[in-house]
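> got a predicted model here, sequence first, then my questions.
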Amino acid sequence: MRDGQAPRTPEPRTPHRTPQQRTRTRIISPTARPARRSQDADAPTIALRTAIAPSATPEPPRGPRRETRREPRRAPRREKGRAPGRTAAAAVTTVTVLVPAHDEEDGIAATIEGLLAQESPEWLRIAGIVVIANNCSDRTAEIARRYPVTVLEMERNPDKKAGALNHGWQQACRGTEDADLVLTMDADTVLETDTVAAMAAELRGNAVLGAVCARYWATPGRGLVWRLQRLEYSRYDDLRDLRGWRVSVASGAAAMYRGAALEQVATVREAGVPWDGASLIEDYALTLELKARGWRVAAARNAHVHTTPPATFRALWQQRLRWGRGGMDECLKRGWSPATRTDCLSYVLFAFSVFFRVLFIAMLTLMIVYGVPFRYALIGLIPLGVMWLERVTSMWRLPDRGWRDVALVAVLVVEDFYGFFLELCAVVASWRCLNARRQAW
């Protein structure tokens, strides 16, 4: 000790502690926030350490404190096609069916029975079936009333099928909650048992779809006209498959529309209804209106229907004249637009195909007349081989093909003459359109 300095007081010695007693005991509130560390932050810790007596019962060592992380609340997953804010119990999709019928006493019963036999999942409800007897002179309305459906009779309907659809839509669909989706179908069409559910699932799963149509097969029949049309339907179905099920028209044989899309189209028409009564093909006119407003149209790949084709060449001629004339009328009325450009280009390509077909026939005729050896034209058989292979592929996909179908495809001449017949229908329809000739229904 130096002189002049006070003696230093000895510090008390901390008694010896066991390893358990050296354990630091801290109480952490789950809601308390950790305070910032200051200069005196070690003082409470030192006091707490010295306060532990040697004779105190040691606490068992605690492991590291687990902090429970609270997961943020997630919004419930929204199902595609479901409106926001709707609960699962309220997410049932309602469908109203409109069936315009003109003198269909032979097939209306099978059509209604096919609708009543539909399989409905828990998210789907068929709210009503409405049969619109359109200018009927037979027992169509009487037969329809035997079933649990609504029957509307129209004795004077100048707008034919479009007028019947508009009348049924105004009576059963407009301003109601029972028409989230609207199914329209011909009275000579029979649905498979899962058709309505398959079409509704397509619309629920894609919010940009305004309409879907079914894949149609010809009802059982007999005769050359029926068999040729059956092969044609199968070939057209393959074409839609190659295009990703995109279609130029939601075929009126069986088409399902989004209720909101129909309301949107109705607001822009002067008559305030979706279907155009002045159009020869009302389904194509409505399809163009939907596309012009940003909706997409597709074919439901899992929906199948059976429809009755024309039974004679005369009836088929009349049908294809109306289709061809109506299509050109709609394109000329709307002009070149995003909704019509694909169809306008198809008319140009059709003109080229007709030209080259006529050129091929003329060349073949000259070769026969002048005795030109066919070895100079063998390269021209390559397209025929490709076309024949495509026809065989389409025929092979028929669900109930027979040996007569195989024979028709094997002999190229028969289907070639059928192709000439359809092209002639299109040429005559185009000529009538350009000359403003009147076209009957």
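Looks like it arrived, so ask away. Numbering: from 1, shown residues only.
> C-alpha only now, for contacts and for neighbours.
Will do.
> Tyr233 and Thr219 touch, don't they?
No: using C-alpha atoms under 8 Å, Tyr233 is not in contact with Thr219, being 11.3 Å away.
> neighbour count: those two, which is higher?
Tyr233 (20 against 16; other C-alpha atoms under 10 Å).
> which residue packs closest to the more buried one, ignoring adjacent ones?
Trp217 (6.5 Å; C-alpha to C-alpha, 6 or more residues apart in numbering).
> got it, and His304?
Nearest to His304 is Arg215, by C-alpha to C-alpha, 6+ apart, at 4.8 Å.
> and the one you found, how many neighbours?
Arg215 has 24 nearby residues by other C-alpha under 10 Å.
> what sits against it?
237, 299-305 (C-alpha atoms under 8 Å, 6 or more residues apart in numbering).
> got the contact list for the helix or strand hosting Glu232?
For Glu232, the host element (DSSP states H and E) is helix 224-242. Residues outside helix 224-242 that contact it (C-alpha under 8 Å, 6+ apart): 215-218, 221, 246-247, 299, 309-313, 391, 394-395, 397-398, 405, 415, 418.
> list the buried residues for that helix?
The neighbour-count check on helix 224-242 (16 or more other C-alpha atoms under 10 Å) flags 225-235, 237-238, 240 as buried.
> again, but for stretch 428-441
Quick answer for stretch 428-441 (16+ other C-alpha under 10 Å): 429-430, 432-433.
> Glu105: what secondary structure?
Assigned with DSSP: H, G, I helix; E, B strand; the rest coil, Glu105 falls in the coil class.
> so what's the residue count around the closest residue to it other than its chain neighbours?
Counting by C-alpha to C-alpha, 6+ apart, Thr140 is the residue found nearest to Glu105 once chain neighbours are left out, at 4.4 Å. Around Thr140 there are 25 other residues, counting by other C-alpha under 10 Å.
> likewise for the one 10 residues further on?
A count of neighbours around Thr150, defined by other C-alpha under 10 Å, yields 16.
> next: Asp194.
Neighbour number of Asp194 under other C-alpha under 10 Å is 18.
> let's bring in a second model and compare:
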Amino acid sequence: MAVGNALRYAGVPDVRITVLIPAHNEEAGIGAALAALSRQTRRPDSVIVIADNCTDDTAKVAAAWRAEVAVTEGNTDKKAGALNQILADILPRLRDQDLVLVQDADSQLGEHFIEAALEYMDARPKLGAVGGVFQGEPGAGLVGYLQRNEYARYARDVRRLGGKCLVVTGTAAMMRAGTLKHLSRARLDRTVPAGDGRGGIYDTTVLTEDNELTFALLHLGYEVLSPKECTLVTEVMPTWRDLWKQRLRWKRGAVENCFQYGVTPVTWRYWGRQLLTMAGVAVTFIYLTSIAVAIAVDGGVSLQPVWMAVTGVFILERVVTVSDRGWRHMVAAATMFELVYDIFLQLVHAKAYADVILNRERKW
């Protein structure tokens, strides 16, 4: 990738930006990710594709785009382990003010992402990470459509909060090299959980390394932000089965991260969200049970004012919160598909809570 233009950042000229893209068998999508980087209004100075246990042509495609290719050695810790290997190599050579952008191989950054992230970093010295606001890629039929609606609602919430976010997602995150070095030292002295025990930036023992990384940064006194200008497109799960597996990992990982850190001035709001989610699961269970009982006892479903009101409020919320996608999507959001999708997610949450409580084996 070509060297980016010089930029004065935090009083230091020519800050360098290194992009890391962990990739496991991403031959089909890595080209699009690299093409998006080539269109950045502030192009990165180096791009490293981390070929992790690949059995396809990921490395070949990346090299064709003139990206540097780093091949992991003996990594058994998936994305977190791959990133730790490369960061251990490059961090000592980076100045504290230099920047590292970690992005998924199945994501494409909006053309102003890096430029906007730089401006926020320059203006706010306590920013530990700048993440992205993502939308779903086209395709995958109904399940893809419902995920795109979900992502649009998330983007709306983050925008309304001025970029404040609970998690800097793994789709894309920019961090200072000095922040990462600080985090590595904190892992070693156990100011935050030790992770791999060797000062690795990412915790290889958890299911959701991006959520845990956010917790670690917040506990070290940093802020995190997902500005509306930092947009990107990311993959959607192509099937209900794939979506179930993804969301189960996300939810269980988030719950386990809460237990990992305990109740602190940082995590109390995350615990609060878990309690709200559990309440939502309970309401969904009562809702479905009432329908099942009505069918079994009365042979049909009678219109109960309470549940009609609950359903009406739900549909209204679904319609309003997808307004950014236009009126056609607002009309479609009024269908029962959104209710089915919400019940699906509530079932995922219930399964995640049960797995944590019963300490079932984790699979990813």
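On my side now, so go ahead. Computed from a prediction, not measured in an experiment: that's the story for all the values here.
> give me the TM-score for this pair.
Overlay of the two chains. TM-score (TM-score structural alignment, normalised by the length of the second structure): 0.88; 346 aligned residues with a C-alpha RMSD of 2.2 Å.
> so can I have a markdown table of the contacts of Arg215 of the first structure showing distance to Met328 of the first structure and secondary structure?
Shown next, in a markdown table, are the contacts of Arg215 of the first structure (distance: C-alpha to C-alpha, whole Å; DSSP: H, G, I helix; E, B strand; the rest coil):
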| residue | distance to Met328 of the first structure | secondary structure |
| --- | --- | --- |
| Asp237 | 23 | helix |
| Ala299 | 22 | strand |
| Ala300 | 26 | strand |
| Arg301 | 28 | strand |
| Asn302 | 31 | strand |
| Ala303 | 29 | strand |
| His304 | 28 | strand |
| Val305 | 27 | strand |
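> now which of these would you call buried?
237, 299-301, 303-305.
> counterpart of Ala127 of the first structure in the second structure?
Aligned by TM-score structural alignment, Ala127 of the first structure pairs with Asp45 of the second structure.
> quickly note the distance from its match to Val15 of the second structure.
From Asp45 of the second structure across to Val15 of the second structure, the span is 9 Å (C-alpha to C-alpha, to the nearest Å).
> ok, back up a step: the helix holding Glu232 of the first structure aligns to what range in the second structure?
By TM-score structural alignment, helix 224-242 of the first structure lines up with residues 142-160 in the second structure.
> now do the contacts for Gly300 of the second structure.
Going by C-alpha under 8 Å, 6+ apart, Gly300 of the second structure touches Ala294.
> just give the number of residues close to Ala51 of the second structure.
Using other C-alpha under 10 Å, Ala51 of the second structure has 25 other residues around it.
> whoops, I mixed them up, Val306 of the second structure
Val306 of the second structure: 9 neighbours (other C-alpha under 10 Å).
> what angle do the helix or strand harbouring it and helix 141-160 make?
If you go by DSSP H and E, Val306 of the second structure is part of helix 305-320. Computed by axes from the mean of the first three to the mean of the last three C-alpha atoms, to 10 degrees, the angle separating helix 305-320 of the second structure from helix 141-160 equals 80 degrees.
> from the contact counts, what lies against helix 305-320 of the second structure?
Helix 305-320 of the second structure sits against helix 327-333, helix 336-357, with contacts defined as 3 or more C-alpha pairs under 8 Å, 6 or more residues apart in numbering; DSSP states H and E.
> Val306 of the second structure is nearest to which of these?
For Val306 of the second structure, the closest of those is helix 336-357, at 16.4 Å, according to C-alpha to C-alpha.
> can you pull out the helices in the second structure?
Secondary structure of the second structure (DSSP state H): helices at 30-38, 58-64, 78-90, 113-123, 141-160, 177-188, 209-219, 240-261, 268-298, 305-320, 327-333, 336-357.
> can you list these in JSON lines and add distance to Gly11 of the second structure?
Formatted as JSON lines, the helices of the second structure follow (distance: least, C-alpha to C-alpha, whole Å):
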{"stretch": "helix 30-38", "distance to Gly11 of the second structure": "25"}
{"stretch": "helix 58-64", "distance to Gly11 of the second structure": "34"}
{"stretch": "helix 78-90", "distance to Gly11 of the second structure": "23"}
{"stretch": "helix 113-123", "distance to Gly11 of the second structure": "9"}
{"stretch": "helix 141-160", "distance to Gly11 of the second structure": "29"}
{"stretch": "helix 177-188", "distance to Gly11 of the second structure": "15"}
{"stretch": "helix 209-219", "distance to Gly11 of the second structure": "24"}
{"stretch": "helix 240-261", "distance to Gly11 of the second structure": "36"}
{"stretch": "helix 268-298", "distance to Gly11 of the second structure": "36"}
{"stretch": "helix 305-320", "distance to Gly11 of the second structure": "44"}
{"stretch": "helix 327-333", "distance to Gly11 of the second structure": "46"}
{"stretch": "helix 336-357", "distance to Gly11 of the second structure": "47"}
